[in-house]
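Peer 1: Structural data only, the sequence is not supplied:
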């Protein structure tokens, strides 16, 4: 038992060592457990978005000015580590008085561990669009977390280039999407920058499968044994990934390309589309401020079979740790972030849409992407996979196909993982 505890301690220590320092009196992880001088309460705020550090530093400074008795110590972890370790970090209540959660499997894991404080009765919940915060609710309707970000998980495209080439960014069928890619290739551009080594498979799978399996409960059916990855909907999706790759529409060595590399391909105008989502727009614009961007989605079926136009995700869900001894101070900080003025600062400085009401967007990218709020989009299917091992298997099957496996083989391997978890 002592060996097991030591191994667990070493594992958490290694993760803490990989985090990004934040704001507050001390920049090291786990340092926000005590109180400052003069009775000041220090709360720990943990999340995974390193790209948001500057704006959160600004907001935290403003919050501390308005609340001189509360100090906020922010710690940022790499997203993959955060997904796998948040529950461990939160368990004793000393870290993550305020924390964030991904929707889907991480939300379910943290919920089952009883680590969410119920926020249902808090006044600041009314600042949010009630239609956009359901991902943070329990089955019985408790508001356990508040999704701050509204993301569109579908490709970003170079609108300047599309206009120059006279291309329509609204393909209505798979044939039209393939024709669009071919025109880009013929013009000397890589049609799609695909970061296959990290987030690409888990992001691009969403618009690729949205019409192949239009039922929003498809992954519930999968876990109930009522659907299989070896069925047509997933084999077809894998076949279409293979088709894009075989036709040269993905960048070379896509499985060796990370997100930053793929962003650079689009920013440098070597690739026309980036197969991740709206959250990448800011990174592209940082490299190339003169590029105009928009959102596009592949339609993988015939025009008369299309049900969904795109993908939305409400994520970066703000929550209060149920095991925290500083819940009131933690709620004050969540309330501050939930005010329209501060949500607007966050939105415009990070180029993110948010779920808070009455926010005005300043950038052209956010304004242009806002049209997708009124289009027929569905919630990101990947986040509706309730089992983390199954989620990994689904994503791995895409990588297997791009690595040379047949769609049928990759689907069968992934289904074996599903069967093991059902049993």
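Peer 2: Noted; the coordinates are in hand. Model, not experiment: these values are computed from the prediction.

Peer 1: alpha carbons only for contacts and neighbour counts from here, please
Peer 2: Fine.

Peer 1: For the residue positioned nearest the centre of the chain, pull up the helix or strand it's in.
Peer 2: Among the residues of the chain, the one closest to the centroid is residue 315, at 6.2 Å (Cα atoms, centre = their mean). When elements are assigned from DSSP states H and E, residue 315 belongs to strand 310-320.

Peer 1: that older thread, nearest residue to the residue nearest to the centre of the chain in space, please, no chain neighbours.
Peer 2: Residue nearest to residue 315 in three dimensions, not counting chain neighbours: residue 147, with 4.9 Å by Cα to Cα, 6 or more residues apart in numbering.

Peer 1: here comes the other one, which I'd like you to weigh against the first:
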């Protein structure tokens, strides 16, 4: 039996063990492993999978704890330290991965047979120093979801340059629609920045260079990106109240056919369809340069990285749970229930949304730049500069203020 604890009252709390202290569960004492993550929307399918796993492994129980994503970002390292919580845990790539790696809390799982269940080119985000510290489970596209049905009705085609993107937005606005539903109160700035900057700064090392002083946010690549955010706002393509809009509200705008695009990513498609099953959805990315200058077509991320806590006393049982989740049958069940692309090989995608988005598997996409910022304070400053511009600050001033935070962290 497992206990699901979801919500903000969990600050600083860890799961309580409810089983014995055995490790492998192979004919020995019953053991309970702690599984922690941030995706509350996946709770129901994880309940089903846990039940199936426990039937197949009667000596292992799984206790799941779900934290709000922002809380998980800030508290995961603390939760993991003594090994009593998060025998199996998940990690975001980028700054959180770096923090947990530096704390020595990842168990190297490079030699485990279940690693072969994953596509080798999609698990690099979990590698460091010749080790496989985590296995990304989800493959997502961090770029706008759009209402294909509406676009067809208005005769709009996704644009291949900045002027075309602006014209596309204007057509939506002229016909009474909010062009871009933008959740500026939570995840919008950190998500939409990725396709907005991907061709303005095509060097994938740009944030590494930022951290060693070779690049600055006050240079053209970031000031131009902020200026383009400002242009979208000034022209009414991003609603004036966007900084007060949360993701759920932005999703509802698209589902209610009040907005043409949602500025987050493919992971929101299933949520939109839950509210309006009749919509036909697709993915697009703003191309912020001319068509002949564009290097990338979109953004991808491999995330929800499964890992074993190096401090755990139940590592064998923990590995069994990851092995179970990564078998094609169970991964397929998870994928089609949640509307998520996965990094697991040989998964059949059944939903119309996943099939429609499958074309992006063959496009030239770039790994999410935001997750390549190795410093959490700098990441916050970069995102805050977008919010500042949407709040009325000039791009130059917003970039200057963010660069001050970078300089402080470098020094």
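Peer 2: Structure's in. What do you need? Quick caveat, the model's predicted, so the values are computed rather than measured.

Peer 1: Next secondary structure after the strand holding residue 315 of the first structure?
Peer 2: helix 327-337.

Peer 1: Could you name the helices and strands sitting against that next one?
Peer 2: strand 41-47, strand 98-101, strand 310-320 (3 or more Cα pairs under 8 Å, 6 or more residues apart in numbering; DSSP states H and E).

Peer 1: check contacts around residue 213 of the second structure.
Peer 2: Residue 213 of the second structure sits next to residue 410 when contact means Cα atoms under 8 Å, 6 or more residues apart in numbering.

Peer 1: what separates the counterpart of it in the first structure from residue 80 of the first structure, distance-wise?
Peer 2: Taking TM-score structural alignment, the alignment pairs residue 213 of the second structure with residue 225 from the first structure. Applying Cα to Cα, to the nearest Å, the value for residue 225 of the first structure to residue 80 of the first structure is 28 Å.

Peer 1: Where do the strands of the stretch 101-250 of the second structure begin and end?
Peer 2: Taking DSSP state E, counting those that start in this stretch as the criterion, the stretch 101-250 of the second structure carries its strands at 127-128, 131-132, 135-140, 145-147, 178-181.

Peer 1: Please identify the most buried of these.
Peer 2: strand 178-181 (a mean of 28; mean count of other Cα atoms under 10 Å).

Peer 1: Using the aligned residues only, give the average distance of that strand to the first structure.
Peer 2: Comparison of strand 178-181 of the second structure with the first structure after fitting gives an average deviation of 0.3 Å (mean Cα distance after the TM-score superposition for the first structure).

Peer 1: what stretch of the first structure does that strand fall on?
Peer 2: Going by TM-score structural alignment, strand 178-181 of the second structure sits over residues 190-193 in the first structure.

Peer 1: can you check stretch 378-389 of the second structure too?
Peer 2: Stretch 378-389 of the second structure maps onto residues 390-401 of the first structure, going by TM-score structural alignment.

Peer 1: Check stretch 99-119 of the second structure too.
Peer 2: The aligned range for stretch 99-119 of the second structure is 109-129, by TM-score structural alignment.

Peer 1: Over to stretch 59-66 of the second structure?
Peer 2: With TM-score structural alignment as the criterion, stretch 59-66 of the second structure aligns to 69-76.

Peer 1: Please spell out which residues along that stretch are buried.
Peer 2: 69-76 (16 or more other Cα atoms under 10 Å).

Peer 1: Pipe these into TSV and attach secondary structure per row.
Peer 2: Below are the buried residues of stretch 69-76 of the first structure laid out as TSV (DSSP: H, G, I helix; E, B strand; the rest coil):
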residue	secondary structure
69	coil
70	strand
71	strand
72	strand
73	strand
74	strand
75	strand
76	strand
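
Peer 1: Of those, which is the nearest to residue 2 of the first structure?
Peer 2: Closest approach between these and residue 2 of the first structure, by Cα to Cα: residue 75, at 28.6 Å.

Peer 1: what's the distance between residue 35 of the first structure and residue 68 of the first structure?
Peer 2: 13 Å.

Peer 1: picking up where we left off before, which residue range of the second structure does the strand holding residue 315 of the first structure align onto?
Peer 2: Aligned by TM-score structural alignment, strand 310-320 of the first structure corresponds to residues 298-308 of the second structure.

Peer 1: Give me the mean deviation of the matching stretch from the first structure.
Peer 2: Mean for stretch 298-308 of the second structure is 0.1 Å (mean Cα distance after the TM-score superposition for the first structure).

Peer 1: Now do the same for residue 276 of the second structure: its match in the first structure.
Peer 2: Checking TM-score structural alignment: residue 276 of the second structure goes with residue 288.

Peer 1: Can you name the residues that contact the residue nearest to residue 127 of the second structure when sequence neighbours are not counted?
Peer 2: Of all residues beyond its chain neighbours, the one nearest residue 127 of the second structure is residue 133 (5.7 Å), with distances taken as Cα to Cα, 6+ apart. Residue 133 of the second structure is in contact with 106-110, 126-127, 307, counting by Cα under 8 Å, 6+ apart.

Peer 1: Now those residues in JSON lines, please, with extra columns for distance to residue 245 of the second structure.
Peer 2: Listed next are those as JSON lines, based on distance: Cα to Cα, whole Å:
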{"residue": "106", "distance to residue 245 of the second structure": "36"}
{"residue": "107", "distance to residue 245 of the second structure": "39"}
{"residue": "108", "distance to residue 245 of the second structure": "40"}
{"residue": "109", "distance to residue 245 of the second structure": "40"}
{"residue": "110", "distance to residue 245 of the second structure": "42"}
{"residue": "126", "distance to residue 245 of the second structure": "32"}
{"residue": "127", "distance to residue 245 of the second structure": "35"}
{"residue": "307", "distance to residue 245 of the second structure": "33"}
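
Peer 1: ok, and the residues you listed in the first structure?
Peer 2: Contacts from the contacts of residue 133 of the second structure that recur in the first structure, judged by both residues aligned by TM-score structural alignment, their matches' Cα atoms under 8 Å, are 106-110, 126-127, 307.

Peer 1: Sort out which one of the residues you listed lies nearest residue 43 of the second structure for me.
Peer 2: The closest of these to residue 43 of the second structure turns out to be residue 307 (Cα to Cα; 18.3 Å).

Peer 1: doesn't residue 91 make contact with that closest one?
Peer 2: Yes. With contact defined as Cα atoms under 8 Å, residue 307 of the second structure counts as touching residue 91 (7.5 Å).

Peer 1: Could I get the helices and strands packed on helix 327-337 of the first structure in TSV, plus columns for distance to residue 173 of the first structure?
Peer 2: What follows is these, written out as TSV (distance: least, Cα to Cα, whole Å):
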stretch	distance to residue 173 of the first structure
strand 41-47	38
strand 98-101	35
strand 310-320	13
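
Peer 1: corresponding residue for the residue nearest to residue 127 of the second structure in the first structure?
Peer 2: By TM-score structural alignment, residue 133 of the second structure lines up with residue 144 in the first structure.
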